[in-house]
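**Student:** Make a model of this:
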Amino acid sequence: MTEFVLVAGARLGSWAWDEVVPHLRAAGHGAHPLTLSGLAEKRGMPAGQQTHVQDIVDAIEHRDLRNVILVGHSYAGIPVGQAAGRIGDRLEHVVLVDAGVPADGASFAAGWPDGGAALKASLDANGGFWAVPPASHYAGHGLTDEQIARIVRGSTPHPGATLTEPAVLVRPLGELAGTYVVCGLAGEGPGEDVAELLGEERWRAAGLDTGHWPMFSRPRELARILLGASPG
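**Tutor:** From the prediction side, this is the model:
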């Protein structure tokens, strides 16, 4: 049995996977959506980048999970990519869903076109947190008004230190087996870091004709891609 460990992006918690989890479990697999420190029901807990990496590693080790498919969406690709290299032979596959790709010594903010200056200014203006955006931020991503309202209602400000602290890779992500999910409505498309990753022998691409939040807009189709990464 495959154990899916699911980590959503910035401002989101385990609840973001509510419509994906039933499809995975119906196929006979384990599904473990995680909430990272400082978010959702863990709001108020101090968190930096390595806190989130440790959250993931601890969840896998404490539950003694094996045959793990580790899934990271958006921001969560950064801590997921680091955690993947730290769980040894527990890992079966990595899936990045329209996600950031960690680079050793670089932060999530460093991947922004301006080197993260605009993001850091936003954090400074909001007490060190990345504020929850308005509903208009989600337009054009294949989401219904009801889905957008649910995302906005459930989101919490994101701890800024997790975005500005550097990644620490103990193993290059390209050495691991993985899938990168490209969401066709999510802007300009994958960058050079994704192209480089997909150039590795053990990585492949999968596409979804939807926006940046497929766990809401296309949960069944996303689950199908995740199940396709499992040998079972």
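**Student:** from here on, contacts and neighbour counts on C-alpha atoms
**Tutor:** Noted.
**Student:** and the biggest helix by length in the chain, what does it pack onto?
**Tutor:** In terms of residue count, the longest helix belonging to the chain (DSSP state H) is helix 49-62. Judged by 3 or more C-alpha pairs under 8 Å, 6 or more residues apart in numbering; DSSP states H and E, helix 49-62 is in contact with helix 77-84, helix 161-164.
**Student:** let's see 6 Å
**Tutor:** Applying 3 or more C-alpha pairs under 6 Å, 6 or more residues apart in numbering; DSSP states H and E, we find helix 49-62 packed against helix 77-84.
**Student:** Counting by contacts, list what the helix it packs on packs against.
**Tutor:** Using 3+ C-alpha pairs under 6 Å, 6+ apart: helix 77-84 touches helix 49-62.
**Student:** Identify each buried residue in the helix it packs on, please.
**Tutor:** 49-57, 60 (16 or more other C-alpha atoms under 10 Å).
**Student:** before we go on, could you also do this sequence so I can check it against the first one:
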Amino acid sequence: MANYVLVAGAWLGAWAWDEVAAELRAAGHGAYPLTLSGLAEKRDEAPAGQEAHVRDIVDEIERLDLRDVVLVGHSYSGIPVGQAAERIGDRLARVVFVDANVPRDGESFVSAGGNGQEVAVAIAKNDGFWPPLTAADFEGQGLTDEQVARIVAGSTPHPGASLTEPAVLGDALPELPATYVKCLLDWPEPYGRAAELLEGEHWRLVELDTGHWPMFSQPRELALVLQEL
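**Tutor:** Alright, predicted model coming up:
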């Protein structure tokens, strides 16, 4: 059986994976949701940069001595997860990007484009943190009002340094066994670095007909996708 290390995106912690982790464990797998430094129950720690988030992941895998690791990154956390995947060697079975940013060497979350400039301005205005989304921002993402309320209530400001510091990568990522899970309500197809890597022979694409937060909107379906890998 596989060991799933689950890392949620911006503003979220290990709690976001409760339902997915329960499904994986019921099927006999190991499931290890991880909170990155500066978020959720770790919010009172010193503000964390990109390297700290990569170390969070690598250190936890090594501390637990996990093998056959399926390393799962959602949204923002695809950036540290992609770097960690290169560093854990033969412990890795597969890396999975769930509607996630995919890292490029020397590029940060903010510099990668999209709404990066908007994020940088928000960080500057909020004492070095990216403030969480409001309920209205989740419209059209396949979530119930109860699910939205749960996300909003559990979100914490995201440490800005992790969004502005660049990724540090070797050249292994294109050669790693990888899956990109595209959530169609958020955007219909992968773009940027993800689209480039999906053209290679080691990466595959899976689609989910839901929004950007499938661990809430379709936890059972997401767990099945992860198991089928």
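**Student:** how far out from the middle of the chain is the longest helix of the first structure?
**Tutor:** Relative to the centre of its chain, helix 49-62 of the first structure is centred 14 Å away, using C-alpha atoms, centre = their mean, to the nearest Å.
**Student:** That one against the second structure, how far on average?
**Tutor:** Here the mean offset of helix 49-62 of the first structure against the second structure after fitting is 0.2 Å, by mean C-alpha distance after the TM-score superposition for the first structure.
**Student:** and residue 44 of the first structure, how many neighbours?
**Tutor:** Residues within reach of residue 44 of the first structure, counting by other C-alpha atoms under 10 Å, total 12.
**Student:** gap between residue 196 of the first structure and residue 2 of the first structure?
**Tutor:** Going from residue 196 of the first structure to residue 2 of the first structure by C-alpha to C-alpha, to the nearest Å gives 28 Å.
**Student:** Of these two, which one has the most company?
**Tutor:** The residue with more neighbours, out of residue 196 of the first structure and residue 2, is residue 2; 23 against 11, by other C-alpha under 10 Å.
**Student:** one step back: direction-wise, compare the longest helix of the first structure with helix 77-84 and give the angle.
**Tutor:** In terms of direction (axes from the mean of the first three to the mean of the last three C-alpha atoms, to 10 degrees), helix 49-62 of the first structure departs from helix 77-84 by 50 degrees.
**Student:** what's helix 49-62 of the first structure in contact with?
**Tutor:** 36, 79, 83, 162, 165 (C-alpha atoms under 6 Å, 6 or more residues apart in numbering).
**Student:** just these now: which is nearest residue 100 of the first structure?
**Tutor:** residue 79 (9.3 Å; C-alpha to C-alpha).
**Student:** quick one on the thing from earlier: so, if you compare the buried residues of helix 49-62 of the first structure, which one comes nearest to residue 87 of the first structure?
**Tutor:** Using C-alpha to C-alpha, the buried residues of helix 49-62 of the first structure come closest to residue 87 of the first structure at residue 57, 6.6 Å.
**Student:** Do a quick rundown of the helices in the second structure.
**Tutor:** Using DSSP H, helices in the second structure cover 18-26, 50-63, 78-87, 116-125, 145-154, 161-164, 192-197, 214-217, 219-228.
**Student:** which one of the ones you listed is the most hemmed in?
**Tutor:** Of all the helices of the second structure, helix 78-87 has the most neighbours on average by mean count of other C-alpha atoms under 10 Å, namely a mean of 26.
**Student:** for the spatially most central residue of the second structure, what are its contacts?
**Tutor:** In the second structure, the centroid-proximal residue (C-alpha atoms, centre = their mean) is residue 74; its distance is 2.4 Å. Contact analysis of residue 74 of the second structure by C-alpha under 6 Å, 6+ apart lists 8-9, 97-98, 100.
**Student:** could the residues you listed go into a markdown table alongside neighbour count and distance to residue 137 of the second structure?
**Tutor:** Listed next are the contacts of residue 74 of the second structure as a markdown table, based on neighbours: other C-alpha atoms under 10 Å; distance: C-alpha to C-alpha, whole Å:
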| residue | neighbour count | distance to residue 137 of the second structure |
| --- | --- | --- |
| 8 | 26 | 18 |
| 9 | 23 | 15 |
| 97 | 26 | 22 |
| 98 | 31 | 19 |
| 100 | 25 | 18 |
